[in-house]
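Q: Give me the fold of what follows.
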Amino acid sequence: MASQNWIEILQSAKKTALIHDGKRKIHYLFTDGKEMAEEYDLKTDELIVRKWRHKSTLGAHGQWQQEVGETLVSPVTSLDAELIKENCSNPVLMRKDTKTSFQWRIRNLPYPKEVFHVSVEPTERCIVIKTSNKKYYKKFNIPDLDRSQLPLDSSALSFTHANNTLIVSYKKSNEILTMEQNLMKELKKLKGSSDDNVDCKTQ
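A: Presented below is the predicted three-dimensional model:
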C-alpha cells in the first residue's frame, strides 16, 4: 500500500507538459515546494531525464540534481580544457533506464568482468559494486524503490561489461511497471504546448 502514497503525491503535484524535439517534458511542483522535471521519448515513452530541485531554507531555488540521464556539461573554455583532460579517465556513473529495468552505466572501468562483484544490500537499501583488485567501489540506492517503499531483490540484479563500461541492471517489479504505466496514461492526458507551437516560436 505504501507505493500508493508516492502515486498520490505525483497525482496531487501541479504538472505542466511541453512536447518539443521528440520529447514529452513534464514539470512537477509538489506541495512541499520541491520540483521534478522529466523528459520522455515520445515514440517509446522511455524516461530519458529526471531532475530534482529543492528550495533552500531561505526559499531560494537550489541547483537541479540529476537522477536519471546524463548531466550536461557546460561548454569548455580553452582554460578549462587542461583540467578536464586530467579527469576524463575517472569512472563516470550515469543512470539510463529501459522500459523494464533501472540501469546504470559506469564508464572508464577498463578491468575484465570477472573483477567486478555487484550485489544488493537489503538492509542498507543499496547496490554495491566492488572490484577484487580494489580499484573501484561504489554504493548507490534506487530512489524509485525508496519512494515506493519496496524491498530490494537480489534476483532482479544483473550486470555486463563491454567497452570499458560496466552496465548494471535491476529488473523493475510488477508494482513499479504498473505504477509507471498508470502515470504515463495520466501524463498523456495533460494539455501541453505541442511541437508545432514551440517550433513556430523558435524559427
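
Q: Every contact and neighbour count from this point should use C-alpha atoms.
A: Noted.

Q: quick one, what contacts the spatially most central residue of the chain?
A: In the chain, the centroid-proximal residue (CA atoms, centre = their mean) is residue 68; its distance is 1.7 Å. The neighbourhood of residue 68, defined by CA atoms under 8 Å, 6 or more residues apart in numbering, consists of 48, 49, 50, 51, 94, 95, 96, 97.

Q: same thing but at 10 Å, please
A: Contact analysis of residue 68 by CA atoms under 10 Å, 6 or more residues apart in numbering lists 38-39, 47-52, 94-97, 102-104.

Q: Let's compare: structure for the following, please.
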Amino acid sequence: MYRSDLGRGTTTAIKVSGRLRVQTTYEVSGVEMVEEWSSPTSLLSRRWREASALGKDGEWEWEIGVRPPARVEAGGEIKASDVNPQFIGRDSEDKFVWHVTRCPWPEDNYSVSYDGERDEFVLRTGNRKYYKRWRVPTLVRMGLGGEGLEVRVRWMGDGEDLVVIEVEKNEGVKEEERRRRKEREKAAEGMEGGGGDCKQS
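A: Sure, this is the predicted structure:
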C-alpha cells in the first residue's frame, strides 16, 4: 500500500492456528491491513485493502508473502504461467527482502539499481530474460527514498533457481518497526480472553 496518509488506526491481535494475526483498521483513510507473525520478529505475510468510493471492500494487495491461488471453476479460467519468474516480498529485522523464483541464469546475470527519479528499484538480467521495477511500500509510507541503501543480490542455483534481493533498512525504519512491535505486543496482551486492541497514531 503506497500511501503516507493512513492516519490513526485501531489494531486487534488474535492467535490463529499458532500464528499471531494483527489487523489494523485506519478509520479516516478506510484502509485495512492484516499481518501474520510466527514469532515477534518473523513476519509471514502483510496485506492491504482499501474501501472503494461506494464503501465496498477492495482487492487485497500483498506486500509480504504469497497471495493464495485463486479457485479455478469448472470449465477453467486463465491461470498465470507456472514457469515464469515470480516476485515475492519477504522481510527480516534488518533488511527488506524479495525472492524471485524460477530464475535459472547464473548469478553474474543479475543487477539491481535504484532509480531516484521514479523512486523505484530495478532488477535487470544481462540476457534480457527478466526485468522488474518496484517500490518499497514501507519507505513510501515513511516518506523515505532508497538512495544510499545497501543492496545485495544472491542467486541460489543447484535446482532452486532463486534470486534473493536484500536492501538494508536504515535506522529510522528499524526504530519505527520497533515501535510497531511494542504496539503488537500491547495488542496481544490478554488475547487469550478473546483478543486485544490498541490505538495507533
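
Q: TM-score for the pair, please.
A: After superposition, the two chains reach a TM-score (TM-score structural alignment, normalised by the length of structure 2) of 0.83; 187 aligned residues with a CA RMSD of 2.5 Å.

Q: Going by distance to residue 201 of structure 1, which of the contacts of residue 68 of structure 1 wins?
A: Among those, residue 39 lies closest to residue 201 of structure 1 (CA to CA), at 20.4 Å.

Q: so how many other residues sit close to the corresponding residue of structure 2 for that closest one?
A: Under the alignment (TM-score structural alignment), residue 39 of structure 1 maps onto residue 36 of structure 2. Neighbours of residue 36 of structure 2 under the rule other CA atoms under 10 Å: 22.

Q: try the one 10 residues further on
A: With neighbours defined by other CA under 10 Å, the count for residue 46 of structure 2 comes to 24.

Q: and what of residue 40 of structure 2?
A: So residue 40 of structure 2, with other CA under 10 Å, has 11 neighbours.

Q: Please identify the helix or strand for the closest residue to it other than its chain neighbours.
A: Nearest non-adjacent residue to residue 40 of structure 2, counting by CA to CA, 6 or more residues apart in numbering: residue 181, 7.2 Å away. Per DSSP states H and E: residue 181 of structure 2 is located in helix 171-188.

Q: Give the other helices and strands that that helix contacts.
A: strand 9-16, strand 19-26, helix 137-141, strand 196-200 (3 or more CA pairs under 10 Å, 6 or more residues apart in numbering; DSSP states H and E).

Q: Determine which of those approaches residue 119 of structure 2 most closely.
A: helix 137-141 (8.8 Å).

Q: Need the helices and strands packed on helix 171-188 of structure 2 in TSV (columns: distance to residue 57 of structure 2).
A: Listed next are those as TSV, based on distance: least, CA to CA, whole Å:
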stretch	distance to residue 57 of structure 2
strand 9-16	17
strand 19-26	12
helix 137-141	20
strand 196-200	22
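
Q: And those: which comes nearest residue 104 of structure 2?
A: helix 137-141 (28.0 Å).

Q: What is the corresponding segment of structure 1 for that closest one?
A: Against structure 1, helix 137-141 of structure 2 falls on residues 143-147 (TM-score structural alignment).

Q: Superposed on structure 2, what's the mean shift for the matching stretch?
A: Stretch 143-147 of structure 1 differs from its equivalent in structure 2 by a mean of 0.6 Å after superposition (mean CA distance after the TM-score superposition for structure 1).

Q: Show me the contact partners of that stretch.
A: Contacts of stretch 143-147 of structure 1 (CA under 10 Å, 6+ apart): 2-3, 5-7, 67, 102, 125-126, 149-152, 172-173, 175-176.

Q: now those residues: which count as buried?
A: 3, 6, 7, 67, 102, 125, 126, 150, 152, 172, 173, 176 (16 or more other CA atoms under 10 Å).

Q: Name the helix or strand for the residue of structure 2 most remote from its centre, please.
A: Centroid-distance maximum for structure 2: residue 75 at 33.1 Å, with CA atoms, centre = their mean. Applying DSSP H and E as the criterion places residue 75 of structure 2 outside every helix and strand.

Q: Structure 1: which residue goes with residue 153 of structure 2?
A: Per TM-score structural alignment, residue 153 of structure 2 is aligned with residue 159.

Q: how far is the helix holding residue 181 of structure 2 from where the chain is centred?
A: Distance of helix 171-188 of structure 2 from the chain centroid (CA atoms, centre = their mean, to the nearest Å) equals 16 Å.

Q: what is the orientation angle of it with strand 19-26?
A: 100 degrees (axes from the mean of the first three to the mean of the last three CA atoms, to 10 degrees).

Q: Between strand 9-16 and helix 171-188 of structure 2, find me the angle.
A: Orientation check (the same axes, to 10 degrees): helix 171-188 of structure 2 against strand 9-16 gives 60 degrees.
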